[in-house]
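# Turn this into a structure:
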Amino acid sequence: MSLRKLLCTAAVAAFLVTVTPPAGAVEQSQPDEIDALPFMPAPATQVWATRSLSAQPGQQAPQFLRLDIARLTPRFVTSDSPGTVTITGSIVNVGDRKVSDIVLRLERGESLDTEDDLRKALREPAAAEAVQPKFTPIAGSLEPGQQKDFTLDVPLRGTDPTSLQVDQPGIYPILANVNGRPDYGGQARLAALSTLLPVLGVPGGETKGKPGAVAKLTVLWPIADKPRLVRLGGPGQSELVDDELTTSLSVNGRLYGLLQAYEQAITSMSTGMCLAIDPDLLRTVQAMSTGYSVRGGAEGRGEVEAKLWLDRLKLAVAGRCVVALPYADADLVALNRAKLGTMRSLAVTDGPKLIKDVLGVQPLPDLVWPEDGVLDQSTFDELVTPQPDKRYTGVKSVLLDPSGVADAPGTAPVVIGGQHPVTAVKIDSMVSDALQGSDSRPRTLSGVTSPVESQPVSVQNALAVLVFRAGWQGDGRNVLVTPPRRWNAPLSEMTEFLAAAQKLVGSGYAAQTGLEELTESTPSVTNAKVAYPAEAGAREISTVISDSVTNQSVQLNGLVAAMQQEDSEHAAPADLADPLWLGLLRAMSGAWRSNEQGARSAADISQGEINGLTGMVGVTQPNSPILLGSGDSPIPVTITNKLDVRVTVRIALADTPGIRKLDLADQVLPARGERVVRVPVEVLRSGRFPVNVRLTTPEGVALGDSVKLEVSSSAYGTITVIVTVIAGIALVLLSGRRIYKRVRARNGENGGAPSIENVTPEKSSA
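Presented below is the predicted three-dimensional model:
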């Protein structure tokens, strides 16, 4: 076939694809005709009929419409629920061309009866083609950028053309399916949202019977944020990276919503709820409540909001269950890999003390909930092993994801054996993961999306899984629910989920179980092992960041070793160093997983704070050049210590041609003191010398900046004098030897006769 024929054939094919509606698509009709003639469903896998000419096979089809669901009611169907499902939202034209004949319907699939079916539905939207009701027209057309709000009422049961025909309890996949006709294309699905609808009882129909052994429900509610504290100080002296916490702590903010949802649920879930608090967030909010500034010099705006939120938190946790997260939610495995054992211990010991001091409540002791609920064997061994000095007694219980525990069937707590046995309480990963939403999941080629964490109906899938656990499994399992550490769901979604939990407890499908009861139980399985999934390692803080933090820890250790407390009225070295250790933990926070830039920024901040401390000790620049009176005159160097502790320093002179530094003992600088130290040197020649001087600790940690001294000397040094004397003696000896040789040479020429100069002339005769 010739090239011209190939091109013609391709052009005809492209024209047919563009103008011909795909199989199964509906013919265009006016809105008033839609009610009389229902739209036929577009196939579940069908996308817009035409693709961009530049699109390659396998690429995502262009998007034209976006479906935003603002409300779905009821979220959890019981026998006393309304007989209809109502969805409210909007359809937005996000494409580059007009879309006509926009219609919507709610479809459903077959009930998901097994845990495997549910897990598959959480990974990928389940098929919802068992019942495909009549489409309802939404808009005749939408131009690019236009939006159309809608409310759709769908009967749960019955023979209505739009009914979901739900006759029995179950966990049903439902699909909000939007069809439309883009310009230059055919009718097809252009947007869809898939989720799960739990039906525990059909209104006017059957209700799911209560299980023989009810689920044991525990909720661990996280109060955490990414690290924001730069420097902790007195009233008005603390500094934060930014002022975003002000918004989060204010009405309608994220942290405000988390606390409000907890307050609303605690009255009826007092046993089964526990707060997991990041101590670093608590310290930051406490600092904000006394006044603070934002990096760059701006005054913080959230003093009032911080104080109100902190007061409410104190009231809410009084006498309640509290768990301390690792300080700054530090990545314990990454700390262990970097061999930062002291920091790892600090991460799990400093938090409980702070929570008790600030909130007046004792967290559950010796308990760790690591990032992602997993630990590698080495980190686990380090965490559970007490230190010989008894300052660290070791972890006694851990909260782990089921993937982090091996040889441990079931949902009950187990013992991880070894020299120091530990109780492992397993998290319900299916419920907890569903609360994460689908932010990280790509849009499928069929245009179907799942609920997103920060949007309405984001907890719907998790709510359905929770109902399945309580209503269908009936094996008395433990259900420990742990929302994401920095959960960003709207307040309405948080309260919706907790309301469903309360309803399950109140109706007898679940029973509250305290977290302390789980950690103190006597497990029947005592030979479980720690497991560390390969994918967990990929999510750790990167080695680039951990190497930076390791270098900073070496620097800080060297500085601390050079400090001594002056007296009881002055600061102790720990008073200055401990805030910097906590700053290093912020750089290793699990909040920076998948956020390399955030981790780098935190590491830069901690390095800047260490540099600020070392910069308080250094050499003072003299006002004029230094003139040395002799070759062995010492160089006077003024050293200053602005810290409130005594510091041992070493004076380091850079190699300078013409000057040799002699040995000098380490110097002890008093707290907030200054000394002039005469540094012994050997001047090898006269002239002017630029001498670079700086201080270090005995371990070699640089203190302050290097200072250039201008040193002048017109005198010879001892070595120079000795060399000159030796040279003079040698010159005299060489000169005498030369004179001697010349005399001997002349005597030899006269044959031994006296020199002519010594002969008396004879008188001449007459």
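
# drop to CA atoms for contacts and neighbour counts, all remaining ones
Noted.

# residues in contact with residue 489?
Applying CA atoms under 8 Å, 6 or more residues apart in numbering to residue 489 gives the contacts 254, 453, 454, 455, 456, 458, 459.

# Save those as JSON lines, and put in neighbour count, secondary structure and distance to residue 74 too.
JSON lines is the format used below for the contacts of residue 489 (neighbours: other CA atoms under 10 Å; DSSP: H, G, I helix; E, B strand; the rest coil; distance: CA to CA, whole Å):
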{"residue": "254", "neighbour count": "22", "secondary structure": "helix", "distance to residue 74": "24"}
{"residue": "453", "neighbour count": "22", "secondary structure": "coil", "distance to residue 74": "19"}
{"residue": "454", "neighbour count": "18", "secondary structure": "coil", "distance to residue 74": "20"}
{"residue": "455", "neighbour count": "16", "secondary structure": "coil", "distance to residue 74": "17"}
{"residue": "456", "neighbour count": "20", "secondary structure": "coil", "distance to residue 74": "13"}
{"residue": "458", "neighbour count": "26", "secondary structure": "coil", "distance to residue 74": "14"}
{"residue": "459", "neighbour count": "28", "secondary structure": "coil", "distance to residue 74": "13"}
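
# Double-check residue 128 against residue 107; I have them as touching.
Yes. Judged on CA atoms under 8 Å, residue 128 makes contact with residue 107 at a distance of 5.9 Å.

# Neighbour count for those two, which is higher?
A count of neighbours by other CA atoms under 10 Å puts residue 107 above the other of residue 128 and residue 107, at 27 against 23.

# Now tell me what touches the helix or strand containing the more buried one from outside.
Using DSSP states H and E, residue 107 sits in strand 99-108. For strand 99-108, the external contacting residues (CA under 8 Å, 6+ apart) are 28-31, 64, 93, 128-143, 154, 162, 164, 172-183.

# intersection of neighbour lists for residue 128 and residue 107?
Jointly contacting residue 128 and residue 107 under the rule CA under 8 Å, 6+ apart are 174, 175.

# just to revisit the earlier point, okay if I get the contacts of residue 489 as a markdown table plus distance to residue 485?
Shown next, in a markdown table, are these (distance: CA to CA, whole Å):
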| residue | distance to residue 485 |
| --- | --- |
| 254 | 12 |
| 453 | 12 |
| 454 | 14 |
| 455 | 17 |
| 456 | 19 |
| 458 | 16 |
| 459 | 15 |
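
# Alongside the first, I'd like the structure of this one:
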Amino acid sequence: MQVVTALAAVLGVVALLLLPGVAAPASAVPETSATGADPAQQSSPRFARIVIDSMTPSIVTTTSRPLVTVSGRVDNIGDRSISNLSIRLERGDPVSSASGLRTQLADDDPAIAVAGPFETLSESLAPGESVGFRMSMALSAGSGPDGQGLGISETGVYPMQVNVNGTPDYGNPAQVAGSRMLLPVLSLPPDENRARNYVDPTDETGSPSVPGLGPDGSVSADLASPARMTMLWPMAAPPQLAPGVLGGNTEPVRLINEDMARSLDTGGRLNELLKSLQKVVGTPPREESGPPSSEPPAESPAEPAPAAMPGSEKLAESMCLAVDPDLLVTVRAMSLGYEVSTNPADPTSAARPGNGSEIAGRWLDDLRWTASRMCVVALPFAQADLTSLARIGNTGLTESALRKPADIIDAILGVRSVRGLSVPALGAIDDAGADALAEAAVTSVALASNSVAPTGRRDDTGRYRVGRLTAQTFDAPITASLAAIGTAPSTPALTPKSQQVDLTDESTGSRRQSAIAALAYPAIAAPQPDSADDSGPRNPVVGRSAFLVPPTYWSPTVADSDALFATARLLLESGAATPTPLPSLVQELNTAGATGRLTDPPGVGPVGRIGSVLTSQATAAIRRNVEDSWQFEGALVRSADVAATPERYMSPLREDQLRAIRSPDVAGSAVYTHLRRLQEERIDAVASTLHRLGQSVTILDPGGRYTLASERSPVLLAVRNDLALPVRARLTTSAPEGVEIGDLGVIEIPARGTRQIQLPTRGETSEAVTIDIRLATVTGVPLGQPITLQVHTNAYGKPLFYITIVAGVALVLLTARRLWHRFRGQPDPADADRPEPDELERMLAGSGYQERRRTLQGEGRPPGEEPEDHPHDP
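I've put the predicted structure just below:
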């Protein structure tokens, strides 16, 4: 009878466990699935969505209430009604490594350590309808009003899930919605059950109590080794300047669209980022009138700035503003007036006036004020990919991307930014990228921990010597958690498949809660003891290193930022974390003792393939464009009439090539295809502008046939320069044999003007010849179109020379013969046929003019008439 009774009891328990909607006992929960239903039904489609409004407390401390309360709503997003809706709260085991911050949320079937009872939510929910919920559960086991609790007795970061079961029309009972988040437990409030386990540390007879356990059952935070907190605050945006536009205010600034103006305006992403940051350092005073200034504002000690939020001093000390210089270049250009191109791929296309100049000027003034009160570090220009820079192999371009950004930041913001540290957008580099950093004389780099493999003992500060560089590592899963918040949640490219969370299933509240937990994780998860085995899956950064690097293009709202700042202030004020200014961190990197090597992040792939979309054809085109731009710049001359310098005039074209190789912020074939299309547009636009520059300086073709006045007459030419700066050039000629053309050397052609040139020419033939004339810069860039002249030199050449010599010799000989006969008193044979003069002729030959006149008149001859010839007398 006792056997039958026991068997009936066992069958009853089994039947109870098989009923849908009934939770298993805590001891049996770890063996069940996350859905709370049959595992075979877990692949069924989702019919509903859970929207989390809040979780209270967002971080558990000794002063928190002993209850965890979650509120929100359930939306029916399917096309069927759902009946018998029930809801419960579940938790898993605390995450043991940074990767668990994402894997616990991405796992389709996470293990459940504790689950609360299902509560009825709604009898029926039609498509498009919503139902709100609010449920609470005790932190400790057995301390809730219903005798159940989450059973949390130690500090850590715990995965939580809100699970909703129901029966869709034409379906079976199943999980219809689920939402996961993380609950950080820094310390625990008093608890009677835990107090029973307290052992006075002075009592040597009792067994040791739980670490941090107080006599009232509270559990204190581990403050023995505070986390060294350094948090970057990225301020960047995808490139917005239209390509192929020259700089120095010589051409109207063009943008590809008005997205930047919307981002800078109230409610925009960049405006929200700056407004949130001002809650830490203070808000700049507003001037009542006056246009926005394009220069750094002068300090005004007479008007103190509004104070920041209380308790923000340590937080401000730990934060550093990370700015993309391309963003500053764009916003400053906008503040001075700009246009929006109708076809960004064509630099000469039509454009319409931009509407965001005032907005850009105001935002830039606010940023200057904010930057003057905190640490600032420059990001690589336009988030250029380091591997791509190495492939292109242009030293000047590499320096423009990695070394000059700090100078740009300082010039525009009026600050002195942190030097020596590069923060690649991808978060990882390969050996080629390391060579690019070394070439630019950058000695330190911030890298994701999964891209650095320690070659010796792991370092809890996350600092390693990697070849010629020193690296400060950060946890990529924390970066992924921060990327998931805001108006445009994303998954960074370095995130392995196992850590990729479906963000479409998670609401703003759940994503924000997970980001709070990720931020707190380094201060909560204490490092393993020195004697611990380092051969496990522990990441290089675990525990007390809190170097926090959000993604470059992240989009937190003011509410998201407030929650993150509140958590950071709590950690700093409690002593679980201590502020570490970025300049101090960079200085300490020089003393890094642990060694490591670069590696491809596990589960992601080669860094060079992830971060670069550069093809071999694009590499050659960029290299050619950059070289041509440098050569053209070398031929330009600064003019007092133009504010632009040759460097400012040409640098936008090289900056366009940096924008063309920006790192992808997320992975995926669609993203790479889009970036390659933009890359081709920028390369082609720059090539088009360089061609236009070359055609803007040309020789004016005189046309027709050119006749020289003599064999040494110069050829007269005119050259025209339509550029905004003077250019130094050379003429090169090609002429046939018999024509020599002198070299004029370097000629300077004035800006937007013409210059006449006399080309020294010497002809040795009287025939028409063809002369080819070309114009090029002193650096070898061809200018304009070559011209061909038909030139007649009006010279006879060698035949005339020989004839002249022969005639001269003959004249000398004949003269010598006549003199020879005269000296000898002999008549010249050439005079043999000449008649002898008569008496009258002899007389006239010896008389004067008047006498000859009278004599001839007496003879009856006109004064000028000669006498008739008559034969000589015998």
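
# Quantify their similarity with the TM-score.
Overlay of the two chains. TM-score (TM-score structural alignment, normalised by the length of the first structure): 0.73; 653 aligned residues with a CA RMSD of 4.6 Å.

# re earlier: so how much does the strand holding residue 107 of the first structure differ from the second structure once superposed?
By mean CA distance after the TM-score superposition for the first structure, the fitted strand 99-108 of the first structure averages 3.1 Å away from its aligned residues in the second structure.

# A strand includes residue 235 of the first structure, no?
No. Under DSSP: H, G, I helix; E, B strand; the rest coil, residue 235 of the first structure sits outside any strand and is assigned coil.

# what sits against it?
By CA under 8 Å, 6+ apart, residue 235 of the first structure lies in contact with 287, 290, 291, 292.

# measure it to residue 287 of the first structure for me?
The spacing between residue 235 of the first structure and residue 287 of the first structure, counted by CA to CA, to the nearest Å, is 7 Å.

# Next: residue 632 of the first structure.
According to CA to CA, residue 632 of the first structure and residue 287 of the first structure sit 55 Å apart.

# Those two: who's more crowded?
Under the neighbour definition other CA under 10 Å, residue 632 of the first structure and residue 287 were set side by side, and residue 287 has more, 25 against 18.

# residue boundaries of the helices in the stretch 251-400 of the first structure?
If DSSP state H, counting those that start in this stretch is used as the criterion, the helices of the stretch 251-400 of the first structure fall at 254-266, 279-288, 303-317, 332-337, 341-359, 377-384.

# one step back: out of the contacts of residue 235 of the first structure, who's the most crowded?
residue 292 (27 neighbours).

# which one in the second structure is aligned with that one?
Mapped onto the second structure by TM-score structural alignment, residue 292 of the first structure lines up with residue 338.

# so who does its match touch?
Counting by CA under 8 Å, 6+ apart, residue 338 of the second structure has contacts 252, 253, 254, 255, 353, 354, 357.

# gap between the residue nearest the centre of the second structure and residue 273 of the second structure?
The second structure has residue 382 as the residue nearest its centroid, 1.4 Å off, counting by CA atoms, centre = their mean. Residue 382 of the second structure sits 18 Å away from residue 273 of the second structure, going by CA to CA.

# one step back: distance from the chain centre to the strand holding residue 107 of the first structure, please.
Relative to the chain's own centre, strand 99-108 of the first structure is displaced by 40 Å; criterion: CA atoms, centre = their mean, to the nearest Å.

# What residues of that strand count as buried?
Residues 99, 100, 101, 102, 103, 104, 105, 106, 107, 108 are the ones in strand 99-108 of the first structure that count as buried (16 or more other CA atoms under 10 Å).

# ok, residue 441 of the second structure - contacts?
Residue 441 of the second structure sits next to 403, 420 when contact means CA under 8 Å, 6+ apart.

# related to what we said a few turns ago, and the residue nearest to the centre of the second structure, what's its match in the first structure?
With TM-score structural alignment as the criterion, residue 382 of the second structure lines up with residue 328 in the first structure.

# Not including adjacent chain positions, what is the nearest residue to that match?
Nearest residue to residue 328 of the first structure, sequence neighbours excluded (CA to CA, 6 or more residues apart in numbering): residue 280, at 4.9 Å.

# hang on, the one you found packs against residue 324?
No. Checked against CA under 8 Å, the pair residue 280 of the first structure and residue 324 is beyond contact range at 10.2 Å.

# which residues do these two both contact?
Shared contacts of residue 280 of the first structure and residue 324, defined by CA under 8 Å, 6+ apart, are found at residue 351.

# follow-up on the earlier one: surely the match of residue 382 of the second structure and residue 228 touch.
No. With contacts counted by CA under 8 Å, residue 328 of the first structure stays clear of residue 228, the gap being 9.6 Å.

# In a markdown table, list the contacts of residue 235 of the first structure along with distance to residue 438 of the first structure.
Below are those laid out as a markdown table (distance: CA to CA, whole Å):
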| residue | distance to residue 438 of the first structure |
| --- | --- |
| 287 | 35 |
| 290 | 39 |
| 291 | 38 |
| 292 | 36 |
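
# What is the nearest of these to residue 365 of the first structure?
Among those, residue 287 lies closest to residue 365 of the first structure (CA to CA), at 25.4 Å.

# list the contacts for the closest one?
Contacts for residue 287 of the first structure (CA under 8 Å, 6+ apart) come out as 232, 233, 234, 235, 238.

# From what I see, residue 227 of the first structure and residue 327 are in contact.
No. In this structure, residue 227 of the first structure is not within contact of residue 327 by CA under 8 Å, at 9.9 Å.

# what residues are shared contacts of the two?
280, 586.

# thinking again about what came up before, tabulate the buried residues of strand 99-108 of the first structure (CSV), appending distance to residue 435 of the first structure.
Output for the buried residues of strand 99-108 of the first structure, formatted as CSV (distance: CA to CA, whole Å):
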residue, distance to residue 435 of the first structure
99, 34
100, 35
101, 35
102, 31
103, 30
104, 27
105, 26
106, 23
107, 23
108, 22
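
# can you point me to the longest helix in the first structure?
helix 718-749 (DSSP state H).

# centre of the chain versus it, how much separation?
The answer for helix 718-749 of the first structure is 81 Å, by CA atoms, centre = their mean.

# Now check residue 229 of the second structure against the first structure: what is it aligned to?
Aligned partner of residue 229 of the second structure by TM-score structural alignment: residue 217.

# So that match lies in a strand, does it not?
Yes. Secondary structure of residue 217 of the first structure (three-state DSSP): part of a strand.

# didn't it look like it was pressed against residue 511?
Yes. Using CA under 8 Å as the test, residue 217 of the first structure is close enough to residue 511 to be in contact (5.9 Å).

# State whether residue 181 of the first structure is indeed within a strand.
Yes. When three-state DSSP is applied, residue 181 of the first structure is found to be in a strand.
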